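coords below, sequence missing:
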C-alpha cells in the first residue's frame, strides 16, 4: 500500500465517471476514500469494487462537503490528494505520482496540478482555460477547504507550494453532453454565487487568501476576484467575455469550445448579476 499519499473523491451519481478515474489511479496502490451525497445509481458498487472506504454526507455545497471529508476520514498518509469524480489522471501525471516520495518534499505543503478541461468532447484550450493550476495535493492535516465561498471551491495551505506543469488532470463532465443538465446545474450555481456576493457586500464574508497578482495561482485568482467584485453589475459579464475571447484568444477555439465560452463566460455571469440585482432590490 502506498505510504506517501491517499485519495479523497466526492461523488453523487457518478457511475459514468468513477470507474474511469479509479482505473487511472489504481496502480498507484493508494488508499481511496469516497464521500458520497446520496447516489442512487451504481456509484457505490463501483467504489466498493475498487476497495474504497465510503462515507455519506448530505450535500450543501462543495466547500462544506470537502471540509467534512477532510475532517471525517482517517487519513494516515502524510499527503492527501482531493479529486472530483469527473477527473482522471494522465499517464504523465501518474508517472510523477508514482515517483513521489514524501522525503523528497520537505518544506513543501502543497502541489498544484495542471488541469485540461473538456466540454462535450472539446478541449477548452484558450480563453484563459489552459493552463489552469489547481491545488490538489497537500499535507494531511495542513490543507483545508476554503469555506468563504459558496461554489468556487479551493484547498488552502500555509507555507510553500509547487506547481507541476507536466502531466495533467483531465476533467470532463460527461453529463454535460446533455445541455439541459448544464443549464440546470448552473441555475443552482448562480443562486449560490448571487447569495455569496450579497453577503460580501454586507461584509459577512472575507477572503482567506491574500490577493496577490504575482503570487501563487490561488492568490492571483483572489486578486482577480477582488477586482471582479468592484466592477459594475451588468457590465462586467461583457467585459469578461470580451477579455476571454479577444485577449485570451478564445476566438481560436473550435465551435463547441466557443459555445462554452459564451455559456460560461457571458450567459452564466449575466444570470448571476440579474439574481444579485433582484436580491438587492426585492
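Cool, the structure landed. Keep in mind that this is a model prediction, so the values were computed, not measured.

contacts, neighbours, all on C-alpha from now
Noted.

ranges for the helices of the protein?
Per DSSP state H, the chain carries helices over the ranges 18-25, 43-49, 62-72, 91-98, 179-201, 217-230, 236-242, 255-262, 268-280.

what's the fifth one in contact with?
Outside helix 179-201, the residues that touch it by CA atoms under 8 Å, 6 or more residues apart in numbering are 149-151, 175-176, 205-206, 229, 268, 271-273, 275-276, 279-280.

any idea of the angle it forms with helix 268-280?
If you take axes from the mean of the first three to the mean of the last three CA atoms, to 10 degrees, helix 179-201 sits at 50 degrees to helix 268-280.

and helix 179-201, what's buried?
Buried residues in helix 179-201, counted by 16 or more other CA atoms under 10 Å: 186, 189, 190, 191, 192, 193, 194, 195, 196, 197, 198, 200.

another one to put next to it:
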C-alpha cells in the first residue's frame, strides 16, 4: 500500500540532536502529509537536523501555565489532516508499525489508538518487564491532553504522563515502535529525577480531585492508589520481574526492574516531602 496518509506526525523536542535524525529517518518521506518538530529553544543542532530532514519547525516558549507543548500545538497550530501522531525524538517507526498503521487508518470507527513500544536497555530490546503503551494517535478535534494547571511548580514544558481525553472509542496498534534513547543512562537518571518531582506534585494536586480521577485510565487508577504508600516500589519490582516477564532478560531484566522500582521509591519520598511542607504550611 502506498500514498501519504491523512496524518500529521508531531515531534515535541528540546536538545535532541543525538536522537532526532534517526527518528525522522524512520518516518521516511512516504508516510505522512506533514511532519512537524515543535522545539523549545534548543541549544544544540536539533533545529538544523529537523530542517535537513524536511520537517517543519515551530518554536515553543512556555509561560509556565496551561497549555503545555502538545496541547499548545493542537490549539495554536491545529493540523489540517484528519489524524495526528505524537512521537518522542527517541521513538523510531518500524516497518511493521507503518504497515499496521496504514491498515488501521484505512477504515476505522475509532477516534484514537493505543500504541505499543519496544524498550531498548543496554543496547538490546527487552523481552519482558514493564510494557510501554501510550495513547498517542488520534483524530484531530476528538480531544486533547488532560488539563493540569501547574502555576509553574514544574520546569517541564511538555505533557509527561498526561493522556489524551478523547470523545469516542479507541483501538490498539499491536506492532511496536522502537523506543531507543541514544543519550545513555546518565541522561535517563537526570530525566527521571525531574519526572519523580513532577509525579509527586501531580499526585498532591490531583489525587483528591474527583474530576481528575474520572478521566484516569485503569492503569493510572491503580498507580495512584499505590503511589502514596511505600508499597509501589516493591510491588513494581516484583511485578516487573515476574508477572511481566522481566526474568526472561536475565541480568538486564533485574537491572531494569531495579531502576524502575528506584524511580517509584523516589516518587514516594518526594510525596512525603510535599506532605510535610503542606502540614507545616497549615500549622
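It's in. Keep in mind that this is a model prediction, so the values were computed, not measured.

thinking again about what came up before, quick check, nearest of the contacts of helix 179-201 of the first structure to residue 248 of the first structure?
residue 268 (18.5 Å; CA to CA).

any figure for the gap between that closest one and residue 262 of the first structure?
The gap separating residue 268 of the first structure from residue 262 of the first structure is 8 Å, by CA to CA, to the nearest Å.

got it, and residue 249 of the first structure?
Distance from residue 249 of the first structure to residue 262 of the first structure, by CA to CA: 13 Å.

which one is the most centrally placed residue in the first structure nearest to, not counting chain neighbours?
Centroid-nearest residue in the first structure: residue 153, 5.7 Å away (criterion: CA atoms, centre = their mean). Nearest residue to residue 153 of the first structure in three dimensions, chain neighbours excluded: residue 63, at 5.3 Å (CA to CA, 6 or more residues apart in numbering).

check residue 17 of the first structure too.
residue 86 (5.3 Å).

what sits against the aligned partner of that neighbour in the second structure?
Matched by TM-score structural alignment, residue 86 of the first structure corresponds to residue 90 in the second structure. Residue 90 of the second structure makes contacts with 19, 20, 23, 179, 180, 181, 182, as judged by CA under 8 Å, 6+ apart.

most neighbours out of those, which is it?
Neighbour counts for those, by other CA atoms under 10 Å, peak at residue 20, which reaches 28 neighbours.

so what corresponds to that residue in the first structure?
So, by TM-score structural alignment, residue 20 of the second structure is matched to residue 18.

over to residue 72 of the second structure?
Counting by TM-score structural alignment, the partner of residue 72 of the second structure is residue 68.

how many residues are close by the closest residue to that match other than its chain neighbours?
Nearest residue to residue 68 of the first structure in three dimensions, chain neighbours excluded: residue 57, at 7.9 Å (CA to CA, 6+ apart). Around residue 57 of the first structure sit 12 other residues, with neighbours defined as other CA under 10 Å.

ok, now how distant is the aligned residue in the second structure for residue 57 of the first structure from residue 141 of the second structure?
Residue pairing (TM-score structural alignment): residue 57 of the first structure is matched to residue 60 of the second structure. Going from residue 60 of the second structure to residue 141 of the second structure by CA to CA gives 21 Å.

just the buried ones out of the contacts of helix 179-201 of the first structure, please.
Looks like these have 149, 150, 151, 175, 268, 271, 272, 273, 275, 276 buried, using 16+ other CA under 10 Å.

residue contacts, residue 76 of the first structure?
With CA under 8 Å, 6+ apart, residue 76 of the first structure has no contacts at all.

what of the one 5 residues further on?
When contacts are counted by CA under 8 Å, 6+ apart, residue 81 of the first structure touches 5, 6, 7, 8, 136, 137, 138.

ok, the second one touching residue 77?
Yes - if you go by CA atoms under 8 Å, residue 6 of the first structure and residue 77 touch, sitting 6.3 Å apart.

between these two, which contacts overlap?
Contacts common to residue 6 of the first structure and residue 77, judged by CA under 8 Å, 6+ apart, are absent.

neighbour count for the two, which is higher?
residue 6 (23 against 17).

could you measure from the more buried one over to residue 271 of the first structure?
38 Å.

for residue 280 of the first structure, same thing?
14 Å.

same question, residue 143 of the first structure
Separation of residue 143 of the first structure from residue 271 of the first structure (CA to CA): 33 Å.

for the residue nearest to residue 153 of the first structure, the count of nearby residues, please.
Residue 63 of the first structure: 22 neighbours (other CA under 10 Å).

again, but for residue 125 of the first structure
Using other CA under 10 Å, residue 125 of the first structure has 19 neighbouring residues.

the one 3 residues further on too?
Other residues within reach of residue 128 of the first structure by the criterion other CA under 10 Å amount to 16.

what does stretch 132-149 of the first structure rub up against?
With CA under 8 Å, 6+ apart, stretch 132-149 of the first structure has contacts from 63-64, 66-67, 70, 75, 77-83, 109-116, 153-158, 163, 193, 196, 205-208, 217.

distance between the ends of that stretch?
19 Å.

buried sites along it?
Across stretch 132-149 of the first structure, burial judged by 16+ other CA under 10 Å covers 133-140, 142-149.

what is the aligned counterpart of residue 37 of the second structure in the first structure?
Checking TM-score structural alignment: residue 37 of the second structure goes with residue 34.

who touches that match in this structure?
Here residue 34 of the first structure is in contact with 8, 9, 10, 11, 47, 52, 53, 54, 55 (CA under 8 Å, 6+ apart).
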